[in-house]
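Peer 1: Structure for the following, please:
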Amino acid sequence: MKTQVLIIGAGPSGLLLGQLLHNAGIDNIILERQTPEYVLSRIRAGILESGTVELLREAGAHRRMEAEGLVHDGVEFLVDDRRIPLALKTLSGGKSVMVYGQTEVTRDLMQARSEAGAQTLYGVSDVALHNLKDGAPYVTFTREGEACRIECDYIAGCDGFHGVSRKAIPAGVLREYECVYPFGWLGLLADTPPVHHELIYAHHERGFVLCSQRSLTRSRYYLQVPLTDNVQTWTDERFWEELKRRLPQELAGKVVTGPSLEKSIAPLRSYVVEPMQYGSLFLVGDAAHIVPPTGAKGLNLAASDVNYLYRILCGVYHQGRQDLLSLYSQLALRRVWKGERFSWFMTRLLHDFQEQSAFDRRMQQAERDYFLGSQAGLTTIAENYVGLPFETVR
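Peer 2: Purely as a prediction, here's the structure:
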């Protein structure tokens, strides 16, 4: 088999890139080791930046999002028993965010790709990348017991942190940057109405709280917990009790409880590799970077990578602009590092770090007082939360 662009990974970034390329007349095939059902079973975040929303519209996978997604013009911070509204739309020059689950984004992109007749091969194994530097790349894999090979011009590694793409780059080429946080997030998903119409980010002496949502009838709550905690010890009853302890009485009394649909503990870390390109291989999304979820940047940074790679490949195939290929890593990384900074900042601002010094605690309090107590500080948070603009590829 042959194609112009081979995409490894049928998560939202791989599917979004594939749909954009298909619409632009650029042939592509997606390889995925899991089944479609497994891909759709993964529960992920659901806050879409304005730029991500526009990309989904450009891909033609926007109709259900616009019908069912919830536009949010603000969020709320809860610090020292004070409720501080953050007017996203007002402070960011008219931008908002969309609450729409990543699972639903993936479902919509799968449907768009199926309707377009573009090819996705699920259930592949033994994926290996070859000839990444000599201009004649190809990928080998096994499917239904048969050895397969696809020749291509370029490979997009959209297969996540544990995928094969980044591992195909020789040792010593990539520089790794990492920060591991000393706590995790215990998340619970339930078919209960949200406690508030906007998301609430709360700092509490017992640990951080996020009151989020997937729809008007489905809520997602998170609690900061030690990494040593086991999710099996967190019954639904214990979770709801702890959530209410970390919220002021006026909010705690409005919490509607119910059986959990999903419950898990996720560790938090920041991670980046440089560069994001090696020969004909381009790393996209979690294959190149991880962020703590505090800033709602994981899926959105992946979409940012897709934006740059898509526009570069359009320039290559439509205008013969081979010179654009070398710009991918620097364009993507500039926005990645800004997203990493914001996620790191939000994590430092709102979580309890038990091992930090008395000085660090005072500095953390001063940060909260400034950023949540001044127009300039709130504007900075709002501009980053709705998503910084994409640079023009030229």
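
Peer 1: C-alpha from now on. contacts and neighbour counts both.
Peer 2: OK.

Peer 1: can you give me the helices in the protein?
Peer 2: Ranges of helices within the chain are 12-23, 36-41, 50-59, 63-68, 88-91, 102-116, 236-245, 249-252, 298-319, 328-350, 358-371, 375-386, based on DSSP state H.

Peer 1: Which residues does the last one contact?
Peer 2: Just to be clear, that refers to helix 375-386. 49-50, 86-88, 91-92, 95-97, 295-296, 339, 342, 370-372 (CA atoms under 8 Å, 6 or more residues apart in numbering).

Peer 1: One more: the third one?
Peer 2: Judged by CA under 8 Å, 6+ apart, the contacts made with helix 50-59 from elsewhere in the structure are 16, 19-20, 23, 62, 95-98, 300, 303-304, 307, 386-387, 389-390.

Peer 1: Would you do the same for the sequence below? I want to compare the two.
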Amino acid sequence: MIGGGPAGLLLARLLHQSGIDCVVLENRDRSYVEHRQRAGILEQGTADVLRACGAGERMDREGLVHDGIELRYGRRAHRLDFVELTGGRRVLVYPQTELVKDLMALQLDHGGAPLLFEARALAVTGADTDRPRIHYSHQGREQTLTCDYVVGCDGSHGITREAIPERARRTYERDYPYSWLGVLADVPPSSGELIYTHSERGFALFSMRTPAVSRLYLQVPNGTDPEDWPDDRIWDELEARSAVDATIDATIDAPREATGDAPRDATGKDAPWRLERGPIAAKSVLPLHSRVTEPMRYGRVLLAGDAAHIVPPTGAKGLNLAVADVTVLARALAQRYETGATELLDAYSATCLRRVWCAVQFSSAMTTTLHIAPGQSPFETRLQLARLDRVTSSPHAAAELAENYTGLPVG
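Peer 2: Below is the predicted model:
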């Protein structure tokens, strides 16, 4: 595997459990990998996979279970109850940095597959042969690793994708006309569940990393310099975009005053809404893209996670798609090595792409519905509000969003 992020580490763990030898090559050093800030929302199925592979103990102890989300628009707050809408499914907030540490500890401390840090993959050759090769540099020497299969878990800027000839691959992509200003604030979250807001001023998302650290996002123009956003301006804009007059339960018409017992805290109890302010520890700007490369397999080279697809973070799908990919791939490789059969391996790309395109559609719909595009007309804004009204007034539409958010079946 090329890439020691969640996809590569989880695949290595799953293959180890099946008795399949593998090697993970990671370009960066261990400290860098353990501190990369990424997504933190785990679907129900993702959490189940992590538990099954032995990486769930700390996640279950420290992760924050979420039974729903809140949508705010038109100065109203609407809570969607995932447990009720999906028959018991929920999500878990657990920082990717901590997940990587857990998987890495399993790899290094419990007899896992070899994991080489600062091993930079230079090229993959022989994809259409039965012995593909990885050319890489490690400890000042260029070396070659000959494999049965090469799996690219090396992200959107990795080199594995280039091993698929240009004539044999196709990339579908979209760049969105806005970005996110993301901040980490040393302040307890203002709500026990995520809040997605649509306002004339633009989109905002209220999330968290831990009970003491908030993760917050504001829609900003592409090319924004985060230094143009001092702390007070960020807090004022978050306040303006989150303003509500009342809270309404999804599919229930009776409003409740927002200053009463509307939002819920981390224990599930009702609590009044108030934006908690505090010191901002980090800020950065994240452009939004959708991209899918097909196929996800060419000969003996396979792609997983961001190497094959990226989505805007609005739908919280990036990490979860990577976990779904390697779960499917681990089953396929186990079948191949245990029985010699290749049916699951031959179907890998098609199996994953069905789920990938559903997630791309969901993420794109969430993004375009909640953000205000440059030059957007009043007509287009009214269409967005109509879509949101449909979600918050129809049990069927609300259930569809909840099912997508908590995760579609793998495979």
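
Peer 1: before we move on, back to that, can you tell which of the helices of structure 1 is closest to Pro259 of structure 1?
Peer 2: helix 236-245 (6.6 Å; CA to CA).

Peer 1: Where in structure 2 does the closest one align, residue-wise?
Peer 2: Alignment note (TM-score structural alignment): helix 236-245 of structure 1 is matched to residues 231-240 of structure 2.

Peer 1: next one: stretch 328-342 of structure 1
Peer 2: With TM-score structural alignment as the criterion, stretch 328-342 of structure 1 aligns to 348-362.

Peer 1: One more: stretch 134-154 of structure 1?
Peer 2: Counting by TM-score structural alignment, stretch 134-154 of structure 1 sits on residues 129-149 of structure 2.

Peer 1: Tabulate the helices of structure 1 (a markdown table), appending mean neighbour count and distance to Ile29 of structure 1.
Peer 2: Shown next, in a markdown table, are those (neighbours: other CA atoms under 10 Å; distance: least, CA to CA, whole Å):
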| stretch | mean neighbour count | distance to Ile29 of structure 1 |
| --- | --- | --- |
| helix 12-23 | 25 | 8 |
| helix 36-41 | 14 | 15 |
| helix 50-59 | 19 | 16 |
| helix 63-68 | 13 | 24 |
| helix 88-91 | 19 | 38 |
| helix 102-116 | 19 | 11 |
| helix 236-245 | 15 | 43 |
| helix 249-252 | 12 | 49 |
| helix 298-319 | 22 | 14 |
| helix 328-350 | 19 | 21 |
| helix 358-371 | 14 | 46 |
| helix 375-386 | 19 | 32 |
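
Peer 1: show me what contacts the residue nearest in space to the middle of structure 2?
Peer 2: In structure 2, the residue lying closest to the centroid (CA atoms, centre = their mean) is Gly318, at 3.0 Å. With contacts defined as CA under 8 Å, 6+ apart, Gly318 of structure 2 is in contact with 39, 305-306, 310-312.

Peer 1: what does it align to in structure 1?
Peer 2: By TM-score structural alignment, Gly318 of structure 2 lines up with Gly298.

Peer 1: cool, Leu329 of structure 2 as well?
Peer 2: Checking TM-score structural alignment: Leu329 of structure 2 goes with Leu309.

Peer 1: Repeat that for Leu25 of structure 2.
Peer 2: Leu25 of structure 2 maps onto Leu31 in structure 1, by TM-score structural alignment.

Peer 1: Please apply the same query to Val213 of structure 2.
Peer 2: Match for Val213 of structure 2 (TM-score structural alignment): Arg218.

Peer 1: looking at it, that match is touching Leu188, isn't it?
Peer 2: No: applying CA atoms under 8 Å, one finds Arg218 of structure 1 not in contact with Leu188, separated by 10.6 Å.

Peer 1: Which one of those two is surrounded by more residues?
Peer 2: It is Leu188, of Arg218 of structure 1 and Leu188, that has more neighbours when counted by other CA atoms under 10 Å, with 20 against 15.

Peer 1: before we move on, the earlier item: distance of the match of Leu329 of structure 2 relative to Ala303 of structure 1?
Peer 2: 10 Å (CA to CA, to the nearest Å).

Peer 1: ditto for Ala358 of structure 1
Peer 2: Counting by CA to CA - Ala358 of structure 1 and Ala303 of structure 1 are separated by 39 Å.

Peer 1: Now for the closest residue to Leu218 of structure 2 other than its chain neighbours: which residues touch it?
Peer 2: Take Leu218 of structure 2 and drop its neighbours on the chain: the residue closest to it by CA to CA, 6 or more residues apart in numbering is Ala204, 4.6 Å away. With contacts defined as CA under 8 Å, 6+ apart, the neighbours of Ala204 of structure 2 are 196-198, 216-219, 238, 241-242.

Peer 1: try it again with 6 Å
Peer 2: 197, 217-218 (CA atoms under 6 Å, 6 or more residues apart in numbering).

Peer 1: Repeat that for Arg174 of structure 2.
Peer 2: Going by CA under 6 Å, 6+ apart, the list of residues near Arg174 of structure 2 reads 289-290.

Peer 1: before we move on, the earlier item: quick one: contacts of the match of stretch 328-342 of structure 1?
Peer 2: 295-297, 411.

Peer 1: ok, of those, which one's closest to Arg233 of structure 2?
Peer 2: Checking these one by one against Arg233 of structure 2 (CA to CA), the nearest turns out to be Met296, at 43.3 Å.

Peer 1: how about that closest one, what's its partner in structure 1?
Peer 2: Aligned partner of Met296 of structure 2 by TM-score structural alignment: Met276.

Peer 1: now Pro6 of structure 2
Peer 2: By TM-score structural alignment, Pro6 of structure 2 lines up with Pro12.

Peer 1: And that match, how far from Thr52 of structure 1?
Peer 2: Distance from Pro12 of structure 1 to Thr52 of structure 1, by CA to CA: 11 Å.

Peer 1: Pro226 of structure 1 too?
Peer 2: 32 Å.

Peer 1: How about Trp185 of structure 1?
Peer 2: Per CA to CA, Trp185 of structure 1 is found 25 Å from Thr52 of structure 1.

Peer 1: and if you look at Thr35 of structure 1?
Peer 2: 25 Å.

Peer 1: ok, now Leu121 of structure 1?
Peer 2: As judged by CA to CA, Leu121 of structure 1 and Thr52 of structure 1 stand 25 Å apart.
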